[in-house]
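Student: Fold the stuff below for me.
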Amino acid sequence: MDLDQLRLAVREWLVANTPSGWHEELKRATKEQFRDFNIRQAKLLRQAGLLAAHWPKEFGGGGFTFQQQMVIQDELVRADFPQPRLLEISLAHIAATLMAYGNAEQQRHLSAILDGEIWCQGFSEPEAGSDLASLRTRAVRDGDTYVVNGQKVWSSYADQASWCLLLARTDPAAPKHRGLSLFMLDLSSPGVELRPTRQATGTEEFCELFLTDVEVPAAYRVGEENAGWRMAQTTLSTERVFNILELQARLAVALDEIAAQARATPWRHGQTAADDESVRQDLAARAAEVEVLGLLGRRLAHSVEVTGEVGPEGSIVKLFYSETLQKLTGLALRIRGMAAMLDERREFATTWTSGQWMIDHLKSWNWTIAAGSNEIQRNIIGERVLGLPREPQS
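Tutor: The predicted model follows:
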């Protein structure tokens, strides 16, 4: 199927299957209803062969080319189709790790993910965020099990998940990058306690995980013992690529909405915001950044398709996206003014640019911290792309 045929087919399917009134539905939804909504949307996409467009066919995915994925993501965004956010980690990070390092039994979870199995990540800790390799959660081998004790934080939607991809220290005597192992953790296991964390937006998208003498079967260890850091890089690097095409497409849609808002918003002296020179300059700058982000994202995704690897260029895309999102939502706030402060009972997060600009702007700061803070990304770019000396170690 050529790209035009694919675009037409996806567009026709979206016309028939995009639910009407779903924004209002999610404003009234409980956490359980939000979970059910996500699984329902995932099933719809799977039936159409669109749920895991980036997966190889041998694992049940669409096996679409990079260009075809661009078409699919573009159409999903422009149709305002609600994609299953609770499955993002499962479909991207977990899937990539299990495909690369999981054994046949562990890879059975790939089919379960396509059926709606929700995963979270257990990586960051209170004293190990950007310096992830300094984590302290311990996994001690005891026969055919590991006994795990420790604490994780910033685990997105862990209270909605059934499984967790857990990074823990198995050799405390080894250098910090070499004594880590990766595990599949059943969140229903005795000793696992989840505590949702309320954010400034009023939502609870993150959780703390407290692990007390949790027994994890040795069969749930992914790959070799003490090789977890290398495997975790597969998980983390996927965050640089997966959905970048969708994220950029959503920024482009948001930019159009903000420009229309500027034309309709009363300003000073009987003018609209769009008549203000500084607003127009801001809009032009944001338009240029969104366009550049699209070019960077396409280049990165194409490179991954060819080489199968994400290099330090992924840090450039992550850094540029987070700052573009911040500036774009900040501009929307400036244009809308006090009206942006109204609480409109925003639904559960389905996008970073929902049009409720105060909430979106607050949430944009997540991107400057998650998956490695922007300061860390600048270090990576400086050292691995520009060849600058390494930052002095304290």
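
Student: For the rest of this, base every contact and every neighbour count on C-alpha atoms.
Tutor: OK.

Student: need the strands for the stretch 51-200 of the chain, in chain order.
Tutor: 119-122, 138-142, 145-156, 163-169, 180-186, 192-197 (DSSP state E, counting those that start in this stretch).

Student: what's the single longest helix in this protein?
Tutor: In the chain, assigned by DSSP state H, the helix with the most residues is helix 277-307.

Student: Distance from that helix to the middle of the chain?
Tutor: The chain centroid and the centroid of helix 277-307 are separated by 18 Å under C-alpha atoms, centre = their mean, to the nearest Å.

Student: tell me the angle the following helix or strand past it makes with helix 277-307.
Tutor: Toward the C-terminal end, the helix or strand that comes next after helix 277-307 (DSSP states H and E) is helix 313-336. Here helix 313-336 runs at an angle of 160 degrees relative to helix 277-307 (axes from the mean of the first three to the mean of the last three C-alpha atoms, to 10 degrees).

Student: On the C-terminal side of helix 313-336, identify the next helix or strand.
Tutor: Downstream of helix 313-336, the next assigned helix or strand under DSSP H and E is helix 357-364.

Student: And the contacts of the helix or strand just after that next one?
Tutor: On the C-terminal side of helix 357-364, the closest following helix or strand by DSSP H and E is helix 374-380. Contacts to helix 374-380, defined as C-alpha atoms under 8 Å, 6 or more residues apart in numbering, come from residues 130, 312, 315-316, 318-319, 368, 390-391.

Student: Over to stretch 220-233?
Tutor: In this structure, residues lying in contact with stretch 220-233 by C-alpha under 8 Å, 6+ apart are 97-98, 101-103, 106, 133, 167, 169-171, 177-185.

Student: From D186, how far off is L209?
Tutor: Distance of L209 to D186, computed by C-alpha to C-alpha, to the nearest Å: 12 Å.

Student: Then A284?
Tutor: The gap separating A284 from D186 is 49 Å, by C-alpha to C-alpha.

Student: higher neighbour count, those two?
Tutor: D186 (20 against 14; other C-alpha atoms under 10 Å).

Student: how about that one, what does it touch?
Tutor: Taking C-alpha under 8 Å, 6+ apart, we find D186 in contact with 162-164, 216.

Student: Mind checking which of those residues are buried?
Tutor: 163-164, 216 (16 or more other C-alpha atoms under 10 Å).

Student: in the stretch 101-250 of the chain, which spans are helices?
Tutor: Using DSSP state H, counting those that start in this stretch, the helices assigned to the stretch 101-250 of the chain run over residues 108-114, 228-238, 244-264.

Student: Which among those helices is found nearest to I72?
Tutor: helix 244-264 (9.2 Å; C-alpha to C-alpha).

Student: Quick check: buried residues in the closest one?
Tutor: So for helix 244-264, counting by 16+ other C-alpha under 10 Å, buried means 244-252, 254-255, 258-259, 261-262.

Student: next up, for comparison:
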Amino acid sequence: MNSTVDSNNLREEVRAWLTQNVPQDWRQAMTGTDQDAFVKAQRDWFNKLVAAGYATPHWPEGWPGGGRSLADQKIIYEETARADAPRLILFFVALYHSACTLMEWGTQEQKEKYLPGILKGEIWCQGFSEPNAGSDLASVKTRAELKGDRYVINGQKTWSTMAQYADKCLLLTRTGKSEPPQGGLTYLLLDMKAKGVSVRPISQITGDDEFAEIFFDDVEVLVEDRVGKDGEGWAVAQSTLSSERGLTLVELTQRMRYSLAKVAEVMRERGRASDPAIRKELGALIAKVNASCALADQYLLKRISGTEAAGDASIVKLNYARTLREFTKLGMSISGLQGQYFEDFTRGGSQETGNWTVDFMNSYNWSIAGGSDEIQRNIIAERMLLMPREPKNWQLS
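Tutor: Take a look at the predicted model:
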């Protein structure tokens, strides 16, 4: 049986499973609900995906559903987007950031200690960003002082997704002074139930509390829970951040493409389906969305063939963030005043829920999360176009 037939069979298999298992009316159930109900729904959906082998197709062979090729993983993500299944927001860090970091950098003991727990539903958060160290992770100041067989941690992290529910944390700390400053960072695995850890959810303008601040007051982490060597945290963190690229962007761009129907539906509801100006805007948006999908597909093909270059992921991410902004802006514009009314948001959805005001505000997240638009442009300019780096201490005259 050739690979094309195999791929077709896999697509049919995944599509049939999703038809039977995606929770019916999950969007309605998750609209206006509280976090506890959301967490329960996420756990139920996670357990189904793990049992079917669709939660970890990117894990190595030997794990449930693991060992699949990137091409097969792409099919699973495309079909998940097509079925409008809930996104595993609560388990995203565990399944990708934590697992992929441990598989690349972790010791055998760390893999045996932590990976099975992820499949059992342990929630992980990411402790990277700080009040004065967002996209510029080299400015991290949370301090980890080595005392005997453990590190003692003091400091603060912010914008940590779902940290209030997390069992474990991927923690980037400063253990020494270095020039460049990246050399003084160390990567640790932290128990969120450890003494001295406190979490404070951040209330957003949408009414959500997706993010949280984490405070560390003489928190202890054993040396055996360090990933990589002391001072090697920057390199480990880059692996963590790159783990979500590719397949995630394929899924998100495909979700946006399938959601174009929502824009057309609003046009009909508002009696603007024949408005030539709006039809022109929609046509331009369709072209941009299709281009985003093509860029994501091209990027994944480069990863499959081993021809990925530095900056390729930045192009896809930057393009997606800009297109998503235009997508939600058009939906809000077509909806008129009604589209600006406050409505309860949908937990576990993507950025194209049809609640246009919330979607538009949330679209700005993608201009920052995973590296701001400015950072992506710098990467493209410096690593792909080989333009000179900005001087460190420049100032306007």
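
Student: sorry, back to before: now, the most widely separated pair of the contacts of D186 of structure 1?
Tutor: Maximum pairwise distance in the contacts of D186 of structure 1, criterion C-alpha to C-alpha, is 14.3 Å, between S162 and V216.

Student: Give me the aligned partner of Q356 of structure 1 over in structure 2.
Tutor: Superposed on structure 2 with TM-score structural alignment, Q356 of structure 1 falls opposite N355.

Student: quick one: that match from Q340 of structure 2, how far?
Tutor: When N355 of structure 2 is compared with Q340 of structure 2 (using C-alpha to C-alpha), they lie 9 Å apart.

Student: Settle it for me: which of those two has more neighbours?
Tutor: With neighbours defined as other C-alpha under 10 Å, N355 of structure 2 and Q340 compare such that N355 has more, 20 against 14.

Student: The more buried one is in contact with Q338, isn't it?
Tutor: No: the pair N355 of structure 2 / Q338 is not scored as a contact, 10.5 Å apart, by C-alpha atoms under 8 Å.

Student: what's near enough to touch A310 of structure 2?
Tutor: Contacts for A310 of structure 2 (C-alpha under 8 Å, 6+ apart) come out as 379-380, 383-384.

Student: Buried ones among those?
Tutor: Buried, going by 16+ other C-alpha under 10 Å: 379-380, 383, out of the contacts of A310 of structure 2.

Student: for these, which one is nearest G271 of structure 2?
Tutor: Lowest distance from G271 of structure 2 to the buried ones among the contacts of A310 of structure 2 (C-alpha to C-alpha) belongs to I380, with 42.3 Å.

Student: In structure 1, what sits opposite the closest one in the alignment?
Tutor: Aligned against structure 1 by TM-score structural alignment, I380 of structure 2 finds its counterpart in I381.

Student: Which part of structure 2 matches stretch 147-154 of structure 1?
Tutor: Using TM-score structural alignment, stretch 147-154 of structure 1 lines up with residues 152-159 of structure 2.

Student: cool, and stretch 77-85 of structure 1?
Tutor: Going by TM-score structural alignment: stretch 77-85 of structure 1 matches residues 81-89.

Student: now do stretch 114-126 of structure 1
Tutor: Using TM-score structural alignment, stretch 114-126 of structure 1 corresponds to residues 119-131 of structure 2.

Student: So which bits of that stretch are buried?
Tutor: Neighbour counts over stretch 119-131 of structure 2 (16+ other C-alpha under 10 Å) mark 119, 121-130 as buried.

Student: hang on, isn't R195 of structure 1 packed against E205?
Tutor: No: under the criterion of C-alpha under 8 Å, R195 of structure 1 is not in contact with E205, lying 10.8 Å apart.

Student: the more surrounded of those two?
Tutor: Between R195 of structure 1 and E205, counting by other C-alpha under 10 Å, E205 is the more crowded of the two (19 against 14).

Student: who's in contact with the one residue sitting closest to the centre of structure 2?
Tutor: Geometric centre of structure 2, nearest residue: E244, 6.2 Å, by C-alpha atoms, centre = their mean. Shown in contact with E244 of structure 2 (C-alpha under 8 Å, 6+ apart): 96-97.

Student: Map it across to structure 1 for me.
Tutor: Counting by TM-score structural alignment, the partner of E244 of structure 2 is E239.

Student: how close does its match get to Q233 of structure 1?
Tutor: E239 of structure 1 is 10 Å from Q233 of structure 1, by C-alpha to C-alpha.

Student: Count the neighbours of the closest residue to S315 of structure 1 other than its chain neighbours for me.
Tutor: The shortest distance from S315 of structure 1 to any non-neighbouring residue, by C-alpha to C-alpha, 6 or more residues apart in numbering, is to Q377 (5.3 Å). Burial of Q377 of structure 1 is recorded as 23 neighbouring residues (other C-alpha under 10 Å).

Student: how near is Q377 of structure 1 to E313 of structure 1?
Tutor: From Q377 of structure 1 to E313 of structure 1 the distance is 10 Å (C-alpha to C-alpha).

Student: One more: G63 of structure 1?
Tutor: 24 Å.

Student: cool, V214 of structure 1 as well?
Tutor: The value you get for V214 of structure 1 to E313 of structure 1, if C-alpha to C-alpha is used, is 38 Å.

Student: try E291 of structure 1
Tutor: Taking C-alpha to C-alpha, one finds E291 of structure 1 at 17 Å from E313 of structure 1.

Student: So between the two, which is more surrounded?
Tutor: More neighbours surround E313 than the other of E291 of structure 1 and E313, with 19 against 16 (other C-alpha under 10 Å).

Student: Which position in structure 2 pairs with the more buried one?
Tutor: Using TM-score structural alignment, E313 of structure 1 lines up with D312 in structure 2.

Student: Would you mind measuring from the equivalent of S198 of structure 2 over in structure 1 to W163 of structure 1?
Tutor: S198 of structure 2 maps onto E193 of structure 1 when the alignment is built from TM-score structural alignment. Separation of E193 of structure 1 from W163 of structure 1 (C-alpha to C-alpha): 13 Å.

Student: likewise R35 of structure 1?
Tutor: From R35 of structure 1 over to W163 of structure 1 (counting by C-alpha to C-alpha), the distance is 15 Å.

Student: How about G122 of structure 1: what's its closest non-neighbour residue?
Tutor: L166 (4.5 Å).
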